[in-house]
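K.L.:
predicted structure and sequence below. I'll ask about it afterward.
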Amino acid sequence: MQQQPIRVVVADDHPVILFGAEHALLKFPGIQVVARARQSTELVKALQTTPCDVLVTDLAMPGGQYGDGLPLIGYLRRNYPQIPIVVLTMLENAALLKRLGELGVIAVVHKSDDLSHIGLAVQHVHRNLEYMSPQVKIALDSLRMNSGGKSEEVILSKRELEVVRLFVSGMTIKEISEKLNRSIKTISTQKNTAMRKLGLDRDSELFQYAQSNGLLNLSAHVPDESVPGGGAT
């Protein structure tokens, strides 16, 4: 008896990545792409109307009714717990990978890796097995080495989180210093400390992290003195 193909829904807001992911999956005889989506509204509609076995989705996919990033992943895990998720991302920081794992995501593929890893990830999660692409493994190995093999929670102080939130909202360091009545040097130090804690090197990564971790939706004034994992929900 011929085995039923693994039915996959693919979601990505970039047409080139969407096409590339689907083309890569078609090279696996046992995988069938049954629907495509460009944002969360299309994705949820596809899941509601099309039976599927695995979801492959970009992490940063703005513009839809159900948001993107970690809030979207959380929504999908709550409403479609039976569908395993393969996450596609350009991010590789420790806090994000840790949070994805906490949400029940056991497969992450970095977009800089060969797209064939998407198919391998689909095969693994379909059997309830973990899969991390090479670039993601490097990030995880680096995390383990830096923490001496111990799992450490990333904690941003109230002031660090406040600075990050204002910075990713579009304010300059000078504007933030004026708004918060702190020196430019202090604001710059708090921003750099937050980035170091999160394992980020560039401002572009900070913007991506903020979007994926829900920081863009946080109030500038955070009630708790410290916030685990950058305050993601």
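P.N.:
Good, I have the coordinates. Residues are numbered from 1 along each chain as shown.
K.L.:
only C-alpha atoms for contact and neighbour calcs from this point on.
P.N.:
OK.
K.L.:
so where do the helices sit in the protein?
P.N.:
Under the criterion DSSP state H, the chain contains helices at 15-26, 40-49, 69-79, 94-102, 116-126, 134-146, 158-168, 173-180, 184-198, 203-212.
K.L.:
mind listing what's buried in the fourth one?
P.N.:
The neighbour-count criterion (16 or more other CA atoms under 10 Å) identifies 94-100 as the buried residues of helix 94-102.
K.L.:
for those, work out which two are farthest apart.
P.N.:
Within the buried residues of helix 94-102, two members stand farthest from each other by CA to CA: A94 and L100, at 10.0 Å.
K.L.:
which of the buried residues of helix 94-102 lies closest to M132?
P.N.:
Here the nearest of those to M132, counting by CA to CA, is L97; it sits at 10.3 Å.
K.L.:
any idea how far that closest one is from V56?
P.N.:
Distance, L97 to V56, by CA to CA, to the nearest Å: 16 Å.
K.L.:
ignoring the adjacent residues along the chain, who's closest to G69?
P.N.:
For G69, the nearest residue in space outside its immediate sequence neighbours is S212; the separation is 3.9 Å by CA to CA, 6 or more residues apart in numbering.
K.L.:
OK, contacts around the one you found?
P.N.:
For S212, the contacting residues are 59-60, 68-71, taking CA atoms under 8 Å, 6 or more residues apart in numbering as the criterion.
K.L.:
same check on Q211?
P.N.:
In this structure, Q211 makes contact with 60, 68-69, judged by CA under 8 Å, 6+ apart.
K.L.:
mind checking how far it is from L25?
P.N.:
28 Å.
K.L.:
Q39: neighbour count?
P.N.:
Q39 has 23 neighbouring residues, counting by other CA atoms under 10 Å.
K.L.:
one more structure, for comparison:
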Amino acid sequence: MSTLRIVLVDDHPIVRSGFRQLLELEPGWTVIAEVGSAQELAAWMLQSTCDVLVLDLSLPDGDGLVMLRHLLAQRPDLAIVVLTMHDGALYVQDAITAGARGYVTKSSAPDELVDAIRAVGRGETYLGTDVRDYDGAVAADSEGALPELTSREAQVFLLLARGHSVARVAATIGINAKTAYAHRTNIYAKLRLGSDHELRLLAMRRGLIGRA
């Protein structure tokens, strides 16, 4: 039996330790590294590789979705399972669109992560039971919540609402900064907003992001 090599990326050591113990109960599975930040992950990936990477979206020094896109640009065949506290439909959509093969929330039963890794190891996609209903309906949900905006403007809106700078928005969705600023200007005008703070408050009221 070949060994399945797993890397855990989460900024809480106690979380990593608990999941490591769980995963290594599975025959042939081994956690070859635990990583606590985006910087550590980038350095580790320069020298090593794995079969499955379990990635938290909330890293202390970077956005997990940005890191996910960066990793898959370098290694398109890498199987990434998102393990996160975020259960909103838009987070699920962003992660799967970016190329994640699995999405499990931290409020799920621990065995769900095992099921997710087993599925992606077979080349399948896995959504946790508490986010499975979002599959195939997420885009419609986001458009319904932001009817005033085009699809691209809605995408920019959501990234700004999650705290991204305009430069980070541009890098995340592959547009230049000038275009990103133009989208933000249009969003402000259409929604009668005066700042990114007002934008985030609106996103909370419409249920697009959680309350801080």
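P.N.:
Happy to help now that I have it. Everything numeric in this text was worked out from a predicted model, so none of it was measured.
K.L.:
what range in the second structure matches stretch 13-32 of the first structure?
P.N.:
Counterpart in the second structure of stretch 13-32 of the first structure, with TM-score structural alignment as the criterion, is residues 11-30.
K.L.:
and that stretch, end to end?
P.N.:
With CA to CA as the measure, stretch 11-30 of the second structure spans 20 Å from end to end.
K.L.:
starting at the chain centroid, how far to that stretch?
P.N.:
Computed by CA atoms, centre = their mean, to the nearest Å, the separation of stretch 11-30 of the second structure from the middle of its chain amounts to 20 Å.
K.L.:
contacting residues around it?
P.N.:
By CA under 8 Å, 6+ apart, the surrounding residues in contact with stretch 11-30 of the second structure are 1-6, 8-10, 31, 34-37, 59-60, 110, 114.
K.L.:
against H197 of the second structure, how distant is the nearest residue to I209 of the second structure once chain neighbours are set aside?
P.N.:
The spatially closest residue to I209 of the second structure, leaving aside those adjacent along the chain, is A203, at 5.9 Å (CA to CA, 6+ apart). Using CA to CA, one obtains 10 Å as the distance from A203 of the second structure to H197 of the second structure.
K.L.:
so which of the two has more stuff around it?
P.N.:
The neighbour count for A203 of the second structure versus H197, taken as other CA under 10 Å, is higher for A203 (21 against 13).
K.L.:
from what I see, S112 of the first structure and M90 are in contact.
P.N.:
Yes. Using CA atoms under 8 Å as the test, S112 of the first structure is close enough to M90 to be in contact (7.2 Å).
K.L.:
those two - which one has more neighbours?
P.N.:
Residue environment comparison for S112 of the first structure versus M90 gives the larger neighbour count to M90, 18 against 13, counting by other CA under 10 Å.
K.L.:
map that one across to the second structure for me.
P.N.:
In the second structure, the residue paired with M90 of the first structure according to TM-score structural alignment is M85.
K.L.:
kindly report the same for I73 of the first structure.
P.N.:
With TM-score structural alignment as the criterion, I73 of the first structure lines up with L68 in the second structure.
K.L.:
how close does the residue nearest the centre of the first structure sit to D114 of the first structure?
P.N.:
Centroid-nearest residue in the first structure, with CA atoms, centre = their mean: L59, separated by 4.4 Å. Taken as CA to CA, the spacing of L59 of the first structure relative to D114 of the first structure amounts to 17 Å.
K.L.:
got it, and L180 of the first structure?
P.N.:
Here L180 of the first structure is placed at a distance of 45 Å from D114 of the first structure (CA to CA).
K.L.:
could you give the number of residues near the residue lying closest to A79 of the second structure once chain neighbours are set aside?
P.N.:
The shortest distance from A79 of the second structure to any residue other than its chain neighbours is 4.9 Å, reached at V52 (CA to CA, 6+ apart). V52 of the second structure: 22 surrounding residues under other CA under 10 Å.
K.L.:
contacting residues for V52 of the second structure?
P.N.:
By CA under 8 Å, 6+ apart, V52 of the second structure lies in contact with 4-7, 78-81, 117, 120-121.
K.L.:
ok, the residues you listed in the first structure: which stay?
P.N.:
Mapping these onto the first structure (both residues aligned by TM-score structural alignment, their matches' CA atoms under 8 Å) leaves 4-7, 78-81, 117, 120-121 still in contact.
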